[in-house]
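Visitor: I'd like to go over a predicted model; first the sequence, then the structure.
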Amino acid sequence: MQWALESAPPVPLASFPAAPVEGLYALYYVGSHSLYRPVSSSACAVPIYVGKSLSSGKSRSGMVVRGSMNRRLRTHLRSLKDVHDLDAQDFLVRYLPVDEIWTIGPERLMIGDHRPVWNVVVEGFGVHMQGSVRAPTTPRTFWDELHPGRPQSERQRDAELSRADLQRAVRQHFARMASD
């Protein structure tokens, strides 16, 4: 399944085709941000983030509600548009529509194989934002600390690591990957 996802053609995240599917997806960075230069490539060899989408449950009529990948990718796109130091146009996505029972294992395998920086070092890109009541008591995710701009994160307290610490952790991660 990982091979099938990695052989799918990448498409711009901003123009992801609307389709009622669940499945696996991988985001790739093709921009010029200095921190992500080690993985920036139009060849889409190393994902910056790997995720899965699951059905959103059942509607009142009992029918399974499909199309969660569209929602997840739109949420990711909105996050990228909100931040001050990344351009949403610099992201491509590969996706593989599969039933949700086939997503968890392959997602974990891809994360283990590729160690996408936003999955293993700068966690928080894919989290659902806290409600406005809980926001002030919750620390920002590492991703929000490193990439400020998502509205909800502005009301949260500082993350456990500083922006400088996170930048250093990202550089160390890429150095370890290059030496492997």
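Guide: Structure received.

Visitor: from here on, just use CA atoms for contacts and neighbour counts.
Guide: OK.

Visitor: could you point out the longest helix in this structure?
Guide: Of all segments of type helix in the chain, defined using DSSP state H, the longest is helix 163-179.

Visitor: go through that helix and flag the buried ones.
Guide: Using 16 or more other Cα atoms under 10 Å as the burial criterion, the residues of helix 163-179 that qualify are Arg163, Leu166, Gln167, Ala169, Val170, His173, Phe174.

Visitor: in addition, the following structure is provided for comparison:
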Amino acid sequence: MTKEMKRPTSHISGNSIKPALSKAVEFYTDNNRQAYECIHERDEYIDYLESKLSNARPQQALPVVPECVAEWIECVKEKNNNALALLDDDNMPDDVNEWLFFQRNDDNIKLILRAWLDGYTVEKPQLFYLKNKLTTSYLALDTNTGYYEHWGEEIIPKLLKKQGYKISFTQQEIDSMETRSYEQIEVAE
């Protein structure tokens, strides 16, 4: 004999579930809101601590050293990583020796040691155009031939883009040249 099966009756209806679902949604919504508020408060506290820390230790600018000194620092670091070797007169290049011991002596010794410890930025030398006082032409060095040439002012922008020509010079380079009939014009950054 086969038993007849009836569909079970349920006492759960849409109206009886709504309050339970509503409570669950409210529970998760409240917890998410509280979690967001905690995260927001934590972020504000982190910002506060970072601002206190940055105000407590003001950032100092890195020391500025000439290019020859920067090269010397890197050379010494590469060879033996000993700051005292920076002051070794026997191996030091002449231009570094001059800068270190004959220009503002104590200040430069402190500066090179500070650069060793903290890092540094390389000083950009002031550059000058050389304009002939008589002809108003500009001096340019053809780096391929080593000869100096004179160019009109209208050609200078073209030479700036052209490789093989040097049209601006450092004071040290100018001092080693015959430039009596030339006027120095600072190159704007």
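Guide: Received it, and whenever you're ready, just let me know what you need. Since we're looking at a predicted model, the values are computed, not measured.

Visitor: TM-score of the superposition?
Guide: Comparing the chains after superposition, counting by TM-score structural alignment, normalised by the length of the first structure, produces a TM-score of 0.23; 74 aligned residues with a Cα RMSD of 5.4 Å.

Visitor: just to revisit the earlier point, format the buried residues of helix 163-179 of the first structure as TSV; extra columns: distance to Arg94 of the first structure.
Guide: Supplementary listing: the buried residues of helix 163-179 of the first structure in TSV, determined by distance: Cα to Cα, whole Å:
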residue	distance to Arg94 of the first structure
Arg163	29
Leu166	27
Gln167	26
Ala169	26
Val170	23
His173	23
Phe174	22
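
Visitor: now for the lengthiest helix in the second structure, which elements pack on it?
Guide: Under DSSP H, the helix in the second structure containing the largest number of residues is helix 14-56. Counting contacts by 3 or more Cα pairs under 8 Å, 6 or more residues apart in numbering; DSSP states H and E, there are no secondary-structure elements packed against helix 14-56 of the second structure.

Visitor: same for the longest helix of the first structure, what does it pack against?
Guide: Under the contact criterion of 3+ Cα pairs under 8 Å, 6+ apart, helix 163-179 of the first structure touches helix 142-146.

Visitor: is it true that Glu149 of the second structure touches Ala140?
Guide: Yes - at 5.2 Å, Glu149 of the second structure counts as touching Ala140 under the criterion of Cα atoms under 8 Å.

Visitor: which of the two has more neighbours?
Guide: A count of neighbours by other Cα atoms under 10 Å puts Ala140 above the other of Glu149 of the second structure and Ala140, at 21 against 13.

Visitor: and the next element down the chain from whichever strand or helix holds Val76 of the second structure?
Guide: Secondary structure from DSSP states H and E places Val76 of the second structure in helix 67-79. Secondary structure here is assigned by DSSP H and E; on that basis, the next helix or strand after helix 67-79 of the second structure toward the C-terminus is helix 94-102.
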